[in-house]
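>>> A predicted structure for the sequence below; I have some questions about it.
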Amino acid sequence: MADLSTLGRRVRHFRTDAGLTLEQLGRDVDVAPSQLSLIENGRREPRVTLLTALASRLGVSVGDLLDEAPPSPRAALEIALERAQEGSTYRELGLPALRPTRTMPDDVLRTLVGLHRELDRRARQAIATPEEARRANTRQRLRMEAVDNHVPAIEALASEDVASVGHLGGALTHRTVSLMADRLGLSIVHADDLPHSARCVLDLESGRIYIPPASIPGGHGLRSLALQAMAHIRLGHGEPKDYADFLRQRQDASYYAAACLMPEAAAVPFLESAKKARDIAIEDFRDAFGVTHEAAALRFTNLATVHLGIRLHFLRAGGDGALVRAYENDGLPLPVDVTGAAEGQVLCRHWSARRAFARTTRTTEYFQYTDTPVGTFFEATQTGATEAEEFSITLGVPYEESRWFRGRETQNRAVSHCPDLSCCRRPDTESAERWSGRAWASARVHAHIFSPLPQGTYPGVDDRELYEFLESHAQDSD
């Protein structure tokens, strides 16, 4: 049977064509006009006997009434509007259903249906955010490679802001960061009830930056979070237009924070001195400015090519070998998918980023030379762990640049033929013949890869949770 909306409109169409009112047709088929009205509005399913009687009185076949096609273009628009308003996208808006009247013009109906279709299209597009995120992230990575990961405008702004509070050198203290916030009319507040989907929150109305309680030794990450919040003001960020805009804002904010924590005016002389001594080491750079190993390695990528003339690559990989973050301008053959995205791709087993996990003692960096199809690279890898997983941070350079780095005397060497499958992904012939068809394994699936990001003003942040948090703290400040 056709859906009730279409069936009802077909009954109405043939009734009006026959010049009958509801009362007249109801009298002829022995049914109350109110019951016929419910049928025509798609709210009641007629019995087969009534359907037969209606068809006979209207001079059509039962098949004509049950046809799935709307009886007219107008009816098609009404049905489309009705179905759209029954969907979850419209219901989530909390708006009342709009029933088209006879006097409503067709062009108004077409506009309403068009708006609903656009809402649905955007909702479907939002569901595909992980795919869009990968594409946007790839475009952003390529843009930064084109400028050697260096943004002079942000460097200048960060230098100005750090100098304005009298910072002369060394690690940026929490007090210095607080002074920088004061200059913007902001205060830093530690909150233990942040929205689970947000790392920090900037409340422009109250002039507060909410960050987590100090739970990291030295609070390295907390200084960066506060500086990233300030960056949104200093860089003039507004609500992101799309995911690509959000990603650009986030990267610019992270760049600003790093440039404040490791100011160009202090960092470059430090690194130039290390290069002159042929003793560049990320661990020394890290300790000199009181930041994490990852932050130091990423900051090094901002400065190495422009100021030291060194081309390089950076990798963050999970314990399973999957690439989490990458940058290169030295030709390292990153694994990429058909869209050009590197994130999520599995690194070669022979690369330093993965071999470092095999060490028993991981307190120091692991050094290695790796021969690849495009040349030899020297890499230094530091491993670490979060509550969720292990990870590795790798900083590497082409062989000829290794002379500037500590650890270059290492005897660790590996050969990688990736992306050739025979390198480390295809099993050897003997094992394949021995086990093919004789075993089964259940994959360890990361459930989050099937879930879209929470849809809000800022991708990944739940708007309702965010606003409830702000409301609760606004009341605290009253």
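Okay, I see it.
>>> contacts and neighbour counts: CA atoms only from here.
Noted.
>>> my guess is residue 271 contacts residue 282, does it?
No - assessed by CA atoms under 8 Å, residue 271 is found out of contact with residue 282, at 9.7 Å.
>>> who has more neighbours, those two?
Remark: of residue 271 and residue 282, residue 282 carries more neighbours, 27 against 22, as counted by other CA atoms under 10 Å.
>>> so who does the more buried one touch?
293, 296-297, 300 (CA atoms under 8 Å, 6 or more residues apart in numbering).
>>> swap in residue 62?
51-52, 55.
>>> do the same with residue 272
residue 308.
>>> over to residue 323?
Shown in contact with residue 323 (CA under 8 Å, 6+ apart): 315-317, 342-347.
>>> quick check: closest non-adjacent residue to it.
residue 317 (4.5 Å; CA to CA, 6 or more residues apart in numbering).
>>> are we agreed that that neighbour is in a strand?
Yes - applying DSSP: H, G, I helix; E, B strand; the rest coil, one finds residue 317 inside a strand.
>>> can you give me the neighbour number for it?
25.
>>> filter the contacts of residue 62 down to just the ones in helices.
Among those, the members falling in helices (DSSP state H) are 51-52, 55.
>>> touching, residue 212 and residue 188? I think so.
No - at 10.3 Å, residue 212 does not count as touching residue 188 under the criterion of CA under 8 Å.
>>> show me the longest strand that occurs in the protein.
In the chain, with assignment by DSSP state E, the single longest strand is strand 375-385.
>>> report the distance from it to the chain centre.
Distance of strand 375-385 from its chain centroid, counting by CA atoms, centre = their mean, to the nearest Å, is 27 Å.
>>> same for the very next helix or strand once past that strand, what does it pack against?
Downstream of strand 375-385, the next assigned helix or strand under DSSP states H and E is strand 390-398. Helices and strands touching strand 390-398, by 3 or more CA pairs under 8 Å, 6 or more residues apart in numbering; DSSP states H and E, are helix 293-303, strand 313-318, helix 352-355, strand 375-385.
>>> presented hereafter is structure B, for comparison with structure A:
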Amino acid sequence: MATRDSSLDTLGHRIRHFRSAAGLTLDGLGERVGIAASQLSLIENGKREPKLGTLQSIARELGLDLAELLSGEAPTRRASLEIELERAQRGALYASLGLPRVRVTKGTPDETLEAVVGLHRELQRRASEAIATPEEARRANTELRERMREHDNYLPDIERIAEERVRAAGHTSGALTHRTVGIMAEQLGFTLIYVADLPNSTRSVIDIENKRIYLPPASIPGGHGLRSMALQAMAHRVLGHERPESYAEFLHQRLEINYYAACCLMPQTAAVAFLSQAKRDKDLAIEDFRDAFGVTHEAAAHRFTNLATSKLDMRMHFLRVTGDGSLLRGYENDGLPLPTDVTGAIEGQFVCRKWSARNAFDRTNRTTELYQYTDTPTGTYWCATQTGSTDDGEFSISVGVPFDDAKWFRGRETTERAESRCPDESCCRRPSDELAARWAGKAWPSARVHTHTFAPLPRGSFPGVDDTEVYEFLSRHES
């Protein structure tokens, strides 16, 4: 029979409805079917599961087929509301509030019932939104990074799916073209449409009903970005994503769509062949990998993290560092001591001033990569660092490996070398005794506060997205 949480409530309401319609009391129907009125009351209140024989007797006395009595539909709108309220008040969410339960009687107005049930729906909706405090988000991001580290940043299932989709579109070698990306969309039943009025809170919008994927104008600079955005949008459909129910799930989906896009732009078979040959030639270089597949330096560097350990048998690290020295994104499975806070999060932490990720900003000529060896408490590492800039400021991209694996890379002959003792604060975070003696107590800087420090994370299943903007946009383009 049905469980207490599902159809027993509906069954009880149906029995009560048909009993009342037949003009029978609890005692009257109970006497006819051979059970006490108190037992029948428990059945009608969904607190006791009746035997099949009892149900057959009740149906017969009420002039019903058993199937009609057992229908899963509430007999009336009011009964449906009563059932919904009862289930909501039994749930853990309402119990956590410590509030008394509302007892519905015959005298409870329908309007009151509608209002109370509506409040429960809104309570559940808000609780199920993918919202998180900054601390929760950092914890979720840290857990995801650690999980990917355990898998050497490699997801074989997505690699396989992406390779199949790229081959099905007819791509065999070289950079993935916009045309091929369009074919991949068509094979999923979607059309790519470039518009100038995308909602400010979105990078792309999928119209599931009309099978359209809306993207920024095709004329904007950076072809890689448009291809990547289109592939990321398609990835939600290819990978079968549902609306995220938590911030952790939202982050995981974002990681998967970025991974899928990278796999399509730099397919595993071709990418591994290119990198393996470069390794044999002892001429591995991210800039060559970047140019061979027509992507950004960062995309190539990050894709290298997926393949380095699983396919090239080397451990490594990747860093994106802002102009002020803070770590925006990072990955390592080679033991490099990344800076962390007390929760284990790395985002926003300052990397050592001695690392090439920061030294690169001091160079006059930034057109080429900076190669450097760095001695750290966990060993010596070789790094290649390239700088760039966006509207948000300067940044550097670093890819590095332990000393023994530097022999496979271009730039291994560099004489640049530094010593880092971080996380020991005496390395670069604590002023020298001379500077401290000269300026301690004599300086009063005005700190630049990052606005995100105080801002709560955006609410919604898709954090930061304005649903009203999106729906109005879709309505404008529906015809």
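Structure received. Since we're looking at a predicted model, the values are computed, not measured.
>>> closest to residue 162 of structure 1 out of the contacts of residue 282 of structure 1?
residue 296 (17.9 Å; CA to CA).
>>> excluding chain neighbours, what is closest to the residue nearest the centre of structure 1?
The centroid of structure 1 falls nearest to residue 133 when counting by CA atoms, centre = their mean (5.0 Å). For residue 133 of structure 1, ignoring the flanking residues on the chain, the nearest one in space by CA to CA, 6+ apart is residue 243 at 6.6 Å.
>>> what's near enough to touch the residue mapped onto that neighbour from structure 2?
Per TM-score structural alignment, the equivalent position to residue 243 of structure 1 in structure 2 is residue 247. If you count contacts by CA under 8 Å, 6+ apart, residue 247 of structure 2 has them with 130-132, 137, 140.
>>> all strands of structure 1, in order?
According to DSSP E, the strands that structure 1 contains are 187-190, 201-203, 208-211, 313-318, 323-328, 366-372, 375-385, 390-398, 413-415.
>>> among those strands, which is nearest residue 456 of structure 1?
The closest of the strands of structure 1 to residue 456 of structure 1 is strand 201-203. By CA to CA, the value is 14.1 Å.
>>> relative to structure 2, which residues correspond to that closest one?
Residues 205-207 of structure 2 are matched to strand 201-203 of structure 1 when aligned by TM-score structural alignment.
>>> contacts for that stretch, please.
198, 212-215, 233, 470, 474.
>>> and which of these is nearest to residue 432 of structure 2?
Using CA to CA, residue 233 is the member of the contacts of stretch 205-207 of structure 2 that sits closest to residue 432 of structure 2, with 50.9 Å.
>>> the aligned residue in structure 1 for the closest one: neighbour count?
In structure 1, residue 233 of structure 2 lines up with residue 229, judged by TM-score structural alignment. Neighbours of residue 229 of structure 1 under the rule other CA under 10 Å: 23.
>>> what sits against the closest residue to residue 350 of structure 2 other than its chain neighbours?
Spatial nearest neighbour of residue 350 of structure 2, excluding adjacent residues (CA to CA, 6+ apart): residue 326 at 4.2 Å. Going by CA under 8 Å, 6+ apart, residue 326 of structure 2 touches 347-351.
>>> which of those ranks first by neighbour count?
In terms of neighbours by other CA under 10 Å, the contacts of residue 326 of structure 2 top out with residue 351 at 26 neighbours.
>>> any idea how far residue 273 of structure 2 is from that residue?
Residue 351 of structure 2 is 33 Å from residue 273 of structure 2, where distance means CA to CA, to the nearest Å.
>>> what's the answer for residue 434 of structure 2, then?
When residue 434 of structure 2 is compared with residue 273 of structure 2 (using CA to CA), they lie 54 Å apart.
>>> so these two - more neighbours on which side?
Shown here are residue 434 of structure 2 and residue 273; by other CA under 10 Å, residue 273 has more neighbours (12 against 8).
>>> mind listing which of the contacts of residue 247 of structure 2 are in helices?
Among the contacts of residue 247 of structure 2, the ones falling in helices (DSSP H) are 137, 140.
>>> mapped onto structure 1, which of the contacts of residue 247 of structure 2 hold?
By both residues aligned by TM-score structural alignment, their matches' CA atoms under 8 Å, these still in contact after alignment to structure 1 are 137, 140.
>>> dump the contacts of residue 247 of structure 2 to JSON lines, plus distance to residue 32 of structure 2.
Shown next, in JSON lines, are the contacts of residue 247 of structure 2 (distance: CA to CA, whole Å):
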{"residue": "130", "distance to residue 32 of structure 2": "53"}
{"residue": "131", "distance to residue 32 of structure 2": "55"}
{"residue": "132", "distance to residue 32 of structure 2": "57"}
{"residue": "137", "distance to residue 32 of structure 2": "61"}
{"residue": "140", "distance to residue 32 of structure 2": "60"}
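>>> show me what residue 468 of structure 1 aligns to in structure 2.
By TM-score structural alignment, residue 468 of structure 1 lines up with residue 472.
>>> report how many residues lie close to its match.
Applying other CA under 10 Å, I find that residue 472 of structure 2 has 12 neighbouring residues.
>>> go on, residue 449 of structure 2?
Neighbours around residue 449 of structure 2, by other CA under 10 Å: 8.
>>> ok, it to residue 279 of structure 2 distance?
44 Å.
>>> same deal with residue 105 of structure 2?
Taken as CA to CA, the span from residue 105 of structure 2 to residue 279 of structure 2 is 78 Å.
>>> list the contacts of the nearest residue to residue 255 of structure 1 once chain neighbours are set aside.
Excluding the flanking residues, the one nearest residue 255 of structure 1 by CA to CA, 6+ apart is residue 154, at 7.4 Å. Residue 154 of structure 1 makes contacts with 252, 255-256, 259, as judged by CA under 8 Å, 6+ apart.
>>> closest one to residue 289 of structure 1 out of those, please.
The nearest one, if we look at those relative to residue 289 of structure 1 and count by CA to CA, is residue 259, at 11.2 Å.
>>> contacts only, for that closest one.
154-155, 158-159, 299.
>>> all helices for the stretch 201-350 of structure 1, in order.
Assigned by DSSP state H, counting those that start in this stretch, the helices in the stretch 201-350 of structure 1 fall at 220-234, 243-261, 264-276, 282-289, 293-303.
>>> buried residues in the fourth one?
This means helix 282-289 of structure 1. Residues of helix 282-289 of structure 1 classed as buried under the neighbour-count rule (16 or more other CA atoms under 10 Å) are 282-286, 288-289.
>>> likewise the longest one?
When burial is assessed from 16+ other CA under 10 Å, helix 243-261 of structure 1 yields the following buried residues: 243-247, 249-250, 252-261.
>>> now do the third one
Within helix 264-276 of structure 1, the residues scored as buried using 16+ other CA under 10 Å are 264, 267-268, 271, 274-275.
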